[in-house]
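Q: Here is a sequence together with a model predicted from it:
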Amino acid sequence: MKKVVSILSILLIISNFVMAVEPPKNAEIKIKTSAICSMCKKRIERDLGVSKGIVNSNLDLNDKVVTITYNTKKTNPEKIKQVISKIGYDADEVVADQKSHDALPDCCQKTAASHKD
């Protein structure tokens, strides 16, 4: 009988620890970019997809706004904007990293004329 009570006590303690773990909290942010074409879209979404804490991203080329769902425990809006800058694009008030921007294809640079894919 003592063994049964001991086992039940241990299970109760373990279940309390499991319940104490909070699920990740996701948030959404919209960031204006300097993206121009579908190559920009693929590049931004791909690179954000492998960034820590990013759950999902979708760039709308009509308004050049990327909508990002992210885990608030792993990243924040400032870090996300820095990631976009390091890819070579503006992210709201954060200007594109010049070296990364210069490495983009000519059609993806800020000075490129708007074009359809």
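A: Cool, got the structure.

Q: Going by C-alpha atoms from here, please, whenever you check contacts or count neighbours.
A: Fine.

Q: And the strands in the chain?
A: For the chain, strands defined by DSSP state E occupy the ranges 26-32, 54-60, 65-71.

Q: Residue 90 is nearest to which of these?
A: Each of these was scored for nearness to residue 90 using CA to CA, and the closest is strand 26-32 (7.6 Å).

Q: ok, residue 37 touching residue 106?
A: No. Using CA atoms under 8 Å, residue 37 is not in contact with residue 106, being 11.4 Å away.

Q: then this one, side by side with the first:
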Amino acid sequence: MKKIVAVLVTILAISFGSNAQSVAKTEVVKFKTSAKCGMCKARIEGDMGKTKGVQKVKLDLSDKTVSIVYNPKKTNPSALKASISKIGYDADEVIANQKSHDALPDCCQKDAAAHLD
């Protein structure tokens, strides 16, 4: 009976230990963007949500700030800024990729007048 209890305790300890190791630490980063409208929000949140290491994305249009929860073992802030640039938007000091920016709808481009949804 003592051996069975010892085996069960060992199995539980191993399973809890492996679960603790599989929980990745996350970090949060915020960038200013050139996003303007709901279409920009949907595009940034959708595309960035598919980026390796990204767990959550939220764009606040009132202050044009994107918040990203990510796994630092899989990506970093520089790579995230580059990803936003590839979508066609500025990310802090990283300027939007010109070709991607030009492919955005006219209302989402930087030279367009700001508008409300």
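A: Arrived safely, thanks for sending. If you're wondering where the values come from, they're calculated on a predicted model, not measured in any experiment.

Q: coming back round to it: ok, residue 37 and residue 106 of the first structure, which is more surrounded?
A: Set residue 37 of the first structure next to residue 106 and count neighbours by other CA atoms under 10 Å: residue 37 wins out with 17 against 12.

Q: if we can go back for a sec, which stretch among the strands of the first structure comes nearest residue 92 of the first structure?
A: Among the strands of the first structure, if distance is taken as CA to CA, the winner is strand 26-32, at 5.0 Å.

Q: The closest one vs the second structure - mean distance after superposition?
A: With mean CA distance after the TM-score superposition for the first structure, strand 26-32 of the first structure departs from the second structure by a mean of 0.4 Å once superposed.

Q: got the contact list for the residue nearest to the spatial centre of the first structure?
A: Central residue of the first structure (CA atoms, centre = their mean): residue 54, 3.1 Å from the mean position. By CA atoms under 8 Å, 6 or more residues apart in numbering, residue 54 of the first structure lies in contact with 48, 68-71, 75.

Q: Report the buried members of these.
A: For these, a burial check counting by 16 or more other CA atoms under 10 Å picks out 48, 68-71.

Q: Excluding covalently adjacent residues, which one is nearest to residue 38 of the first structure?
A: residue 117 (6.7 Å; CA to CA, 6 or more residues apart in numbering).
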